[in-house]
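Engineer: Mind looking at a prediction? Sequence and model below.
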Amino acid sequence: MKIKNKMRHCKIVIAFVFFFVIQNIYSQDMRINYDMIYKEDSLSTETVAKKMVLLVQNGESKFYPEKQYEVDSLRASGFKGFAVGDHDFYVIKNKQNTGSKYYFLLRDVYRITEPVKLNWKIQKETAKKYGYTCQKATVDYKGRKWEAWFTQEIPVQEGPYIFKGLPGLIVYMKDAAGSYEFSFTALKKNFYKMELENISPKPLDISLANLKKVFIDYYNDPFREMKSGNVKAKFKDEKGNDVEPDFKEMTKNLQNSLRKNNNPIELSEAIKYP
């Protein structure tokens, strides 16, 4: 009986040590890469592919395009030249369980901050994905039904975009309409670390209603700043000769493009353009 008790005690100790080691490994900062595929136009079969990065630092996280991460890394290391980034799907989640979403328009950056409320339903179904044992979970979020797969082998309650709160890292997500898909590609412990909100100019806090108004105003007159002379821009033809811009035609083309971009990830918050 004493031997059995000792063996049971040893198993408990080993389990606690293993749990401590695993937690210690994944409690540190990390970079997680995802492939993202989505449809901008719900009426089209065309998709857009982006490589995305989830940075986890000091209990907070940042999700945004890898292209922008590379630009930020260059600038943080002292680079002063011109570099084109990508600000789509830009989200920062903090320790207080709130999420900030950033919207870049012309020379301004707008920030909406709200609690991250996700009513996850964990299913019994399991599967092997990307070499990890994963479990299925579902959630409804702002007009979309999502299926997610998470692994407790990476005990970080994080995931792509605004999604978090499961007992392990989300390695795959797809909405029921097949419009958005996130796929895990890599986890790195060594990466260039920087302040998460290293955004210039300083973001302007705004409500969702006012943000929609900003985008509607832009839709109605997208080249107002250029026409007024507040923003200087030169227009050239294919031969490099200066030409007078046709703002009416440019406005029409841009408005057509904005109307086609009718399939945002937060479907219930889609802007209804005229």
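Structural biologist: Good, I have the coordinates.
Engineer: only C-alpha atoms for contact and neighbour calcs from this point on.
Structural biologist: Will do.
Engineer: where's the residue nearest to the spatial centre of the chain relative to Lys93, distance?
Structural biologist: Using CA atoms, centre = their mean, the residue of the chain that lies closest to the mean C-alpha position is Tyr161, 3.5 Å off. Using CA to CA, to the nearest Å, Tyr161 is found at 9 Å from Lys93.
Engineer: try this one next to it:
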Amino acid sequence: MKKYILIAIALFLFLNVRAQKGEQALVTVFYRFHHLKDSLDKSNLYKERMVLWIGKNASVYKSYDKIVNDSIKKTTVQEDGKGGYIINTSNRKKTTVDQIFNYPSDKKLIVLDKLIKTYAINETYPDINWKIGQDTILLSGIKCQKAETTFKGRNYTAWFAPDLPYNTGPWKLCGLPGLILQAYDDQNEVAFMFDGLKPAEPLESIVVPSVAIAASPADYHKLLNLLRNDPSAFFAQNEVNGVRLSPNNPEIFKNAKKRDNNPIELQP
């Protein structure tokens, strides 16, 4: 693990690529994400593996399970009774779609999400008032220091690594003098637990897709509310390459609002 830390620091100091044009990730950090989405069903804790790709000027946080889903299709094979076989693609695990791009030097935060079309939502950069404590722990041999804050309506405890000089972390948590390896709220409803670190692979790059439509948070929430409250109207006004789509079960979108009654962000 110490070898990986030295590699990460060396790459951080060596490379000089502008994030906005896309850059090669230097370090890959894995997290186990837990979230109690439905406060009325505390036995049903949502779990997902997440990943943070870190470059010199930027980072992107996304679903690792989605990356796996997109690269491996789960299939079942059965005979068709005519000497051949039928291959059925099974339903894959539900994963987080949005990605969070963090540009610390430019104080810029972009949330990439997909509502049929892909949107790049320019959010206000997090101004998090951290209280850094003296307590320390080791996470996989990496020395971490304690910090606490209140952010988006939740009280968080975070553990950051001063030896890893990256001003970023999981989700929208950032602003500490070192990489945030672990964080959780005081109600045990949201947690980002450290699950490993390694040098990034050559194909792991940080770039906002050129097809993404720039949107303000207000515009995006209008679209999201339309989808949840009137799915048929939402699909009617959103065509892809001239093709109008329609949901086979509009109630799925309406029920999502009821199930996810305990969002990560309790306040703006």
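Structural biologist: Noted; the coordinates are in hand. All of these numbers come straight from a predicted model, not from anything done at the bench.
Engineer: what does the residue nearest to the centre of the first structure align to in the second structure?
Structural biologist: Alignment note (TM-score structural alignment): Tyr161 of the first structure maps to Trp171 of the second structure.
Engineer: now swap in Glu66 of the first structure and tell me
Structural biologist: Aligned partner of Glu66 of the first structure by TM-score structural alignment: Tyr64.
Engineer: my guess is that match meets Arg49, correct?
Structural biologist: Yes: with contact defined as CA atoms under 8 Å, Tyr64 of the second structure reaches Arg49; the gap is 5.4 Å.
Engineer: What segments of the first structure are strands?
Structural biologist: For the first structure, the strands defined by DSSP state E occupy 30-38, 48-57, 60-65, 90-93, 98-105, 108-115, 121-129, 132-141, 144-151, 169-175, 180-188, 204-205.
Engineer: The second structure: matching residues for the fourth one?
Structural biologist: When you say that, I think you mean strand 90-93 of the first structure. Counting by TM-score structural alignment, strand 90-93 of the first structure corresponds to residues 99-102.
Engineer: Can you report how many residues neighbour Glu61 of the first structure?
Structural biologist: Careful, residue 61 of the first structure is Ser and not Glu. Residues lying near Ser61 of the first structure (other CA atoms under 10 Å) number 24.
Engineer: Next: the one 5 residues further on.
Structural biologist: One way to gauge burial is a neighbour count; for Glu66 of the first structure, by other CA under 10 Å, it gives 20.
Engineer: any chance of the strands of the first structure in TSV, with distance to Met250 of the first structure too?
Structural biologist: Below are the strands of the first structure laid out as TSV (distance: least, CA to CA, whole Å):
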stretch	distance to Met250 of the first structure
strand 30-38	26
strand 48-57	24
strand 60-65	28
strand 90-93	27
strand 98-105	17
strand 108-115	21
strand 121-129	46
strand 132-141	35
strand 144-151	33
strand 169-175	34
strand 180-188	30
strand 204-205	28
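Engineer: And those: which comes nearest Lys252 of the first structure?
Structural biologist: Among the strands of the first structure, strand 98-105 comes nearest to Lys252 of the first structure, with 18.3 Å by CA to CA.
Engineer: Next, the angle strand 60-65 makes with that closest one.
Structural biologist: With axes from the mean of the first three to the mean of the last three CA atoms, to 10 degrees applied, the angle from strand 98-105 of the first structure to strand 60-65 works out at 30 degrees.
Engineer: From the contact counts, what lies against strand 98-105 of the first structure?
Structural biologist: strand 90-93, strand 108-115 (3 or more CA pairs under 8 Å, 6 or more residues apart in numbering; DSSP states H and E).
Engineer: Quick one: residues in contact with the longest one.
Structural biologist: By CA atoms under 8 Å, 6 or more residues apart in numbering, the residues outside strand 108-115 of the first structure that reach it are 97-104, 200-208, 211.
Engineer: Break down the stretch 151-268 of the second structure into its helices, ranges please.
Structural biologist: 217-229, 231-236, 251-259 (DSSP state H, counting those that start in this stretch).
Engineer: Which of these sits closest to Asp70 of the second structure?
Structural biologist: Using CA to CA, these put helix 251-259 closest to Asp70 of the second structure, at 22.3 Å.
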